[in-house]
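**Q** heads up, no residue letters with this:
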């Protein structure tokens, strides 16, 4: 989750982003970046501090490895890939336009520009495929699945500027898989579950969240964030078991939905769950409950609204309108909701997975101050002396160009040797 120059919070905002399995948090500031371990809710352990660097616009860490990719605001068209523990730059690429999003998994690096997507092989950073002339995507909305039982991972991105169409692309076989007509309004957020079998989406209207099967595009769950007002959805996140889905928006409420038969899209008249209608106060609350009992007698367009799954649990923030990213993680044998905000704080809530309802606030951590625990501070990444400044133009790279790079040993999280390679 990044900030922009037009964002009213840009003067105090930071970039915040969880890694792929929500075990660490990346924080980008105007002077560098930090990584924090998320294995203790009471004490936030800083595991790395980059030292003085340019203003960080985007940063992605590959699980708990030493591989990190980042973009700075002064060089918004350049992607740097580094071995952060050694302070070594592996390589960097320049693109034709500003980089809006970067996604990593163990086989691919995806770089999102406003009207194109570049898919790199993470082993040697070759450009394998370029998806050109995509519908304008100024917010860089996209998602990359991190794992799959079938050994295939997928990229999801908007297929239209006027409608909420989702294009799903097979990043292993480098071919289009399916198009899903998800919403009537343009897309605002996308998220895969852990094994890449489900995809959650929200539109710019922000009232309904839908979950689809990646296999055939079937709508599995229909979830209603609220009736009272539209919202800007900032972040969606499944838990590891794909039984819960969290949603953060520009409102003061984080919603958590339970993915069960009550929220299944095929259920004609799902009953309200604990925590339902919490955002829809007053007469709308009473009106909604009354209609639920007789929804089968309503016109389809109306009854469909009340057949959608309601939030199972909610967490109340002390602010609104500040971009945040969410995660659902089991820490110390307790389900926790983690909310990392661009105001520089991490908020921790306890989630009652049996009863739902209001999530109890547990801790607040300042991401910009000194923290307890081990800290490894190294200087800014430097280019290997033998390779020179290996800036490459990704727009001119050939998917089949040979590489002289040593392969990255991705299974060894402590070992990512610097490399250099040429592009034809």
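**A** Alright, I've got the coordinates. Given the structure is predicted, the values throughout are model-derived calculations rather than measurements.
**Q** only C-alpha atoms for contact and neighbour calcs from this point on.
**A** OK.
**Q** Now residue 311. Nearest residue, chain neighbours left out?
**A** Nearest non-adjacent residue to residue 311, counting by Cα to Cα, 6 or more residues apart in numbering: residue 257, 4.6 Å away.
**Q** any idea how far residue 263 is from the one you found?
**A** Look at residue 257 and residue 263: by Cα to Cα, to the nearest Å, they are 8 Å apart.
**Q** Find the residues that touch each one of the two.
**A** 223, 309, 310 (Cα atoms under 8 Å, 6 or more residues apart in numbering).
**Q** Return the residues in contact with the residue lying farthest from the centre of the chain.
**A** Using Cα atoms, centre = their mean, the residue of the chain lying farthest from its centre is residue 297. It sits 39.7 Å away. By Cα under 8 Å, 6+ apart, the residues touching residue 297 are residue 303.
**Q** rerun that using 10 Å as the cut-off
**A** Residue 297 makes contact with 291, 303, according to Cα atoms under 10 Å, 6 or more residues apart in numbering.
**Q** Residue 226 versus that one, what's the distance?
**A** As judged by Cα to Cα, residue 297 and residue 226 stand 22 Å apart.
**Q** Next: residue 175.
**A** Distance of residue 175 to residue 226, given as Cα to Cα: 37 Å.
**Q** The two - which one has more neighbours?
**A** Neighbours were counted for residue 175 and for residue 226 using other Cα atoms under 10 Å; residue 226 has more, 19 against 13.
**Q** Second structure follows, compare the two:
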């Protein structure tokens, strides 16, 4: 009698289709790295702009890209090796000039590189216990090194904004570098660099040296010699996710617990908002502010997309003095009291006019801070497979999947009824905004692009999320 275990004939993917996904500074483009090279796409609509394959000559050649960062829409990208056959060492950052099809700069470290950020004047490399800031010049010049708590996921963020200043004109990059003369655009035909009439404000955020600490550093050229640093306690647990708004006035953070999202002012480290994602512990792995800074999108490993509303009045308070800090603030007493008492009564998130959902018992003083929390004004449980409810083609638009606000994601529960065997793999999505009401998700494991739009139902006066389209990346060869 044959007692051998049957061999499963179902092919299960064992590695993600995309090794990495990264949006550019304006989030109008994104780059992906895979086992054979990298590609660049426009965010909305998803259109391939650049395709680079490194293993054309030999199938065994090293070609995997594990991390990629774009410099706006220019021809410069940062590459770090990854995958089964890394193109470059995982402890080395390569600045790649796509116009010349060659490596321009190289930075090597003693440990694997976990994150890289580019600006027109800076290169920031994040390793497990340090953050390195270099001048974007040839050769790169080390400007500062910051020690952090153990940061195995490279949690950090960079925001750069322009302020009009007719008296200053920063160089980007250094005039002694050959990069400035060859920084032609990769995806557009005209440059929009206003260096002659504006100054650059660059804010870098990363974990501090203690669990829950958040460190804010101004690495702008006009402030680098003053070493403006803010360190404050944002959470009790170690920080898992950080996001800066485009205006460089607010920073959002989530801890490893993942139940609370806090938004602080960069200028004085005061607590502006405290949002509740849920009650269960979850890994918040992606957060992004909308371009106008009035919404915050959050994704966790619960595969739920939350969007929180930030009141314009409170958001404007975060702008005061953010570009002209002259001293290093002490740890935020406002946030410390909020952490100890759990009472966000003085926080802007308790605005009665907010679109975010609140508990109906919030006005009673006898209840705990849970009843005073604010939930997302719209949320959606994401489908593990977009094709379950759409056509079987590789691209679909005007999909019918919707979820209303008020947190009712029951309309998306039908996605779970037909989950296949691949659903056991917890996929991760890169998050970006193509407009103030349009969210782009790029899934790494299954290689999917999705677009969700925030819409208002005029008949019920409720807000919701509607999936407007999705598309598959296909095979990378």
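**A** Structure received. The structure displayed is predicted, hence computed values, not measured ones.
**Q** what's the TM between chain one and chain two?
**A** The TM-score (TM-score structural alignment, normalised by the length of structure 1) is 0.74; 340 aligned residues with a Cα RMSD of 2.6 Å.
**Q** The residue nearest to residue 311 of structure 1 corresponds to which position in structure 2?
**A** Structural alignment (TM-score structural alignment) places residue 257 of structure 1 against residue 308 in structure 2.
**Q** who touches that match in this structure?
**A** Residues in contact with residue 308 of structure 2 (Cα under 10 Å, 6+ apart) are 261, 275-277, 289, 294-298, 349, 354-357, 374-379.
**Q** Residue 122 of structure 2 -> structure 1?
**A** So, by TM-score structural alignment, residue 122 of structure 2 is matched to residue 108.
**Q** give me the number of residues near its match?
**A** 23.
**Q** how close does it sit to residue 118 of structure 1?
**A** From residue 108 of structure 1 to residue 118 of structure 1 the distance is 10 Å (Cα to Cα).
**Q** With residue 40 of structure 1 instead?
**A** 36 Å.
**Q** Those two: which has the busier surroundings?
**A** Using other Cα under 10 Å as the criterion, residue 40 of structure 1 and residue 118 rank with residue 118 on top: 19 against 10.
**Q** Name the next helix or strand downstream of the longest helix along structure 1, please.
**A** Counting by DSSP state H, the longest helix found in structure 1 is helix 283-293. Downstream of helix 283-293 of structure 1, the next assigned helix or strand under DSSP states H and E is helix 300-306.
**Q** Packing partners of that following helix?
**A** When contacts are defined as 3 or more Cα pairs under 10 Å, 6 or more residues apart in numbering; DSSP states H and E, helix 300-306 of structure 1 sits against strand 219-224, helix 283-293.
**Q** Quick check: what element follows it along the chain?
**A** As the chain continues past helix 300-306 of structure 1, the following element, by DSSP H and E, is strand 313-316.
**Q** what's the mean deviation for that following strand versus structure 2?
**A** Mean deviation of strand 313-316 of structure 1 relative to structure 2 after superposition (mean Cα distance after the TM-score superposition for structure 1): 2.1 Å.
**Q** Relative to residue 154 of structure 2, how far out is the aligned residue in structure 2 for residue 64 of structure 1?
**A** Matched to structure 2 by TM-score structural alignment, residue 64 of structure 1 sits across from residue 73. Applying Cα to Cα, the value for residue 73 of structure 2 to residue 154 of structure 2 is 24 Å.
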